[in-house]
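*Asks:* Dropping the sequence and predicted coords here.
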Amino acid sequence: MSRSPEPGPLSPVQVEVSERLPAAAVGEVRALLEAALAADGVRPVSEESELRLQHGGPVGGADLIVRDDTGTLLGYARLELPPGDPEAEAELVVAPASRRRGVGTALVARLEELAGDRPLRVWAHGELPGSAELARRRGYDRARVLLQMRRPLDGVDPDPRPALPDGVSVVTFRPATDEDAWLRVNARAFASHPEQGRWTRGDLALREAEAWFDPAGFFLAWRETPGGQELLGFHWTKVHPAGDVGDEPIGEVYVLGIDPDAQGMRLGRALTDVGLAHLRASGLSAVLLYVEEENTTAVALYERSGFTRHAIDVSWRREPRR
């Protein structure tokens, strides 16, 4: 039987740019994201981009969509152009049935136009072959690599009872009480991180409003002081339902941070153990986390804790053409 020819390139497509998509278009984009996840086995855009798609984002952000002449959605991109930031950042996804037909190229070209004189960074989740080809063809270089690491939970101590320094206790997060303390330590722990260290009260509130948020899985290490309590570190866990990042539910080390002044107190391992025990007690069989590949100290810590490399996300960067 002869093989059907692959569809050829589309006629020149029009990229629509909007500061905020209407609700109907948001629903279409969410359906496109789900279709890409089903086809590729990896979420096509970050949680941050999904939240901004649904709720809007800071000044400078934009949603880009591509439709064919029948109005069918073919592709989507999210662009961030923060005022004062020297670089622009974006993510994009093309409908599985419309790939290799010029949709991705059209989106990237429009993103480059909007970035103007700023270097542009574009995330490729899962580093699928088509994304790498497109990036190299347009002159992008690999700039950052984010590892996804996983481990089974069957070997986790269900009752770790970590040895904590005198005066330090681990308790769960209290909504409407602990936000300011957490934001302060998060900013200090991730001062050099281009995304995590910039979280605001609004960023935290969006996640507290999500269906997955559970303060029972958000652990804080406090130290008693003469003036009250001081937050030293935290381990925020998350549970992904079946179909979100795999066929089965899976836990996540969502954010794990230690205040720089509390380094050396072995709180990172203690908080990791407490969080993993919680996820195991929730009936999960595995856990994932994300870590920068260049953070060799953290990668080595996680490998000693039983994590292995599962997948990678790549940030491709392009200098503007002069």
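*Replies:* Great, that's in hand.

*Asks:* rest of the way, CA atoms for contacts and neighbours
*Replies:* Will do.

*Asks:* Quick check: V59 vs L79, distance?
*Replies:* Separation of V59 from L79 (Cα to Cα, to the nearest Å) stands at 11 Å.

*Asks:* neighbour-wise, which of the two wins?
*Replies:* L79 (24 against 11; other Cα atoms under 10 Å).

*Asks:* Please identify which helix or strand holds that one.
*Replies:* Using DSSP states H and E, L79 sits in strand 73-80.

*Asks:* can you give me the angle whichever helix or strand comes after that strand makes with strand 73-80?
*Replies:* As assigned by DSSP H and E, the chain's next helix or strand after strand 73-80 is strand 88-94. With axes from the mean of the first three to the mean of the last three Cα atoms, to 10 degrees defining the directions, strand 88-94 sits at 170 degrees from strand 73-80.

*Asks:* Now do the contacts for M265.
*Replies:* M265 sits next to P165 when contact means Cα atoms under 8 Å, 6 or more residues apart in numbering.

*Asks:* three-state assignment of it?
*Replies:* The local conformation at M265, judged by DSSP: H, G, I helix; E, B strand; the rest coil, is coil.

*Asks:* tell me what the strand holding L79 is packed against?
*Replies:* Contact analysis of strand 73-80 by 3 or more Cα pairs under 8 Å, 6 or more residues apart in numbering; DSSP states H and E lists helix 23-40, strand 62-67, strand 88-94, helix 103-115 as its packing neighbours.

*Asks:* Quick one: residues in contact with the second one.
*Replies:* Spelled out, it's strand 62-67. Applying Cα under 8 Å, 6+ apart, the contact partners of strand 62-67 are 13-21, 53, 73-80, 103, 107.

*Asks:* dropping in the other structure now:
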Amino acid sequence: MSSAEPTSDQVTRTDRLTPAEITDVLALVRSAGEVDGADPLDEHVLLRLRDPDAPSVHLTARADDGALTGYAHLDTTDPVDGIGVELVVHPGFRRRGTGRALARGVLASATGPLRAWAHGDHPSAAALAVDLGFHRARVLWQLRRPLAAPLAEPRLPDGVVLRAFQPGADDAAWLTLNARAFAEHPEQGRWSADDLRVRLAEPWFDPAGFLLAEESSTGRLLGFHWTKVHERPGAARIGEVYVLGVDPSAHGGGLGKALTTAGLAYLRDRRGLDRVMLYVDDSNTGAVALYQRLGFAHWAAHVNYHLG
């Protein structure tokens, strides 16, 4: 985003992108991610881009020659808590007002509160947010850790065993556990069966890397560590602590630490990775402290801005 002079780019609003437009947006996203060191759109938006039936509003900015210079996505499924906004400008077309033009298009297209993510916490995004009246409401940290560093052996509480997730058989029980573990989380705790289904169908999904902690006497799920591996042409592979959760009834027994180390060992020993990342709210001091004790360090920040 930029506070440069008004751009001559044409901003267009649509409720559905054509396949060619989706290809253009994904190419822009890759270019921005390579330059900025942070993906400009989160996974939720990327999944919606590939789902033609997902209710979304799309804003595209194009130069006179038709080149895609910027893109904004509006998730309109939760107008009460706020319409989700993500915006990206092509690195080759920055500082010429494209971001501001898209932001004005967002304001003209939306009714109700807005929640806009700035991935990487770029100063230009912060400046534009201030100019438009947004306030900084939430910060998501990305932490990283080398996997070459020593890992403690997972020490599970008595009566708890680990096993791999079984698609189809474990879906309902996992969704119930996820909702309990993330009851206060603004996104994760609201996952539906469809949210789970689309991720299980992703090329990166590996059931062996989706670890479940089960009470051996009853079969009740107590926690989980879902890992993910990011693989991109020309980029180093990196693992992710994708989602880690523990049932509130099992807090305080060391299960979260055991699940974390078990997942890290899987990424290192079974997938051959040498580094791992995760995302955590900076306000979640308990989780941040756990991850820091396990050798994670701050890498980047993503900021959520609110308006209204």
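*Replies:* Perfect, I can see it now. Remember, it's a predicted structure, so these values are computed and weren't measured experimentally.

*Asks:* Can you give me the TM-score here?
*Replies:* Superposed pair, TM-score by TM-score structural alignment, normalised by the length of the second structure: 0.94. Supporting alignment: 304 aligned residues with a Cα RMSD of 1.8 Å.

*Asks:* if you compare the helices and strands packed on strand 73-80 of the first structure, which one is most tucked away?
*Replies:* strand 88-94 (a mean of 24; mean count of other Cα atoms under 10 Å).

*Asks:* what stretch of the second structure does that strand fall on?
*Replies:* Under TM-score structural alignment, strand 88-94 of the first structure corresponds to residues 83-89 of the second structure.

*Asks:* And the helices in the first structure?
*Replies:* When assigned using DSSP state H, the helices of the first structure occupy the ranges 23-40, 47-55, 103-115, 129-137, 179-189, 201-208, 267-281, 296-304.

*Asks:* TSV for the ones you listed, including distance to D244 of the first structure?
*Replies:* Shown next, in TSV, are the helices of the first structure (distance: least, Cα to Cα, whole Å):
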stretch	distance to D244 of the first structure
helix 23-40	8
helix 47-55	11
helix 103-115	24
helix 129-137	21
helix 179-189	26
helix 201-208	16
helix 267-281	17
helix 296-304	23
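
*Asks:* Compare the ones you listed and report which one is nearest to V314 of the first structure.
*Replies:* Smallest distance to V314 of the first structure across these (Cα to Cα): 9.0 Å, for helix 129-137.

*Asks:* okay, the closest one sits on what stretch of the second structure?
*Replies:* Using TM-score structural alignment, helix 129-137 of the first structure corresponds to residues 123-131 of the second structure.

*Asks:* Tell me the buried residues in that stretch?
*Replies:* Buried positions in stretch 123-131 of the second structure, judged by neighbour count with 16 or more other Cα atoms under 10 Å: A125, A126, L128, A129.

*Asks:* same deal with stretch 210-224 of the first structure?
*Replies:* Within stretch 210-224 of the first structure, the residues scored as buried using 16+ other Cα under 10 Å are F213, D214, G217, F218, F219, L220, A221, W222, R223.

*Asks:* Stretch 186-206 of the first structure now?
*Replies:* Buried residues in stretch 186-206 of the first structure (16+ other Cα under 10 Å): N186, A187, R188, A189, F190, G197.

*Asks:* gap between stretch 55-62 of the first structure and the chain center?
*Replies:* Stretch 55-62 of the first structure sits 17 Å away from the centroid of its parent chain (Cα atoms, centre = their mean, to the nearest Å).

*Asks:* how long is it end to end?
*Replies:* Distance across stretch 55-62 of the first structure, first residue to last, is 12 Å (Cα to Cα).

*Asks:* What residues of it count as buried?
*Replies:* Applying a neighbour-count criterion of 16+ other Cα under 10 Å, one finds G56, G57, G61, A62 buried in stretch 55-62 of the first structure.

*Asks:* can you check stretch 266-273 of the first structure too?
*Replies:* L267, G268, A270, L271, T272, D273.

*Asks:* contacting residues around the residue mapped onto the second one from the second structure?
*Replies:* Structural alignment places G268 of the first structure opposite G256 in the second structure (criterion: TM-score structural alignment). For G256 of the second structure, the set of contacting residues under the criterion of Cα under 8 Å, 6+ apart consists of G223, L244, G245, V246.

*Asks:* repeat that with 7 Å
*Replies:* By Cα atoms under 7 Å, 6 or more residues apart in numbering, G256 of the second structure lies in contact with V246.

*Asks:* Same check on the one 10 residues further on?
*Replies:* Applying Cα under 7 Å, 6+ apart, one finds that Y266 of the second structure lies in contact with G209.

*Asks:* Kindly state which residue of the first structure is aligned to it.
*Replies:* By TM-score structural alignment, Y266 of the second structure lines up with H278 in the first structure.

*Asks:* So the residue most central in space within the first structure versus T308 of the first structure, what's the distance?
*Replies:* Using Cα atoms, centre = their mean, the residue of the first structure that lies closest to the mean C-alpha position is S46, 4.2 Å off. Distance, S46 of the first structure to T308 of the first structure, using Cα to Cα: 21 Å.

*Asks:* Could you do E230 of the first structure as well?
*Replies:* Noted for E230 of the first structure: a distance of 34 Å to T308 of the first structure, by Cα to Cα.

*Asks:* What of A209 of the first structure?
*Replies:* 31 Å.

*Asks:* A181 of the first structure -> the second structure?
*Replies:* Aligned by TM-score structural alignment, A181 of the first structure pairs with A173 of the second structure.

*Asks:* Next: W222 of the first structure.
*Replies:* Per TM-score structural alignment, W222 of the first structure is aligned with E214.

*Asks:* R198 of the first structure too?
*Replies:* Match for R198 of the first structure (TM-score structural alignment): R190.

*Asks:* so what's its match up against?
*Replies:* A179.

*Asks:* Ok, D39 of the second structure next?
*Replies:* Going by Cα under 7 Å, 6+ apart, D39 of the second structure touches G33, H119.

*Asks:* tell me the contacts of the residue lying closest to the match of W222 of the first structure once chain neighbours are set aside?
*Replies:* Take E214 of the second structure and drop its neighbours on the chain: the residue closest to it by Cα to Cα, 6 or more residues apart in numbering is L221, 4.5 Å away. With contact taken as Cα under 7 Å, 6+ apart, L221 of the second structure is in contact with L212, A213, E214, E215.
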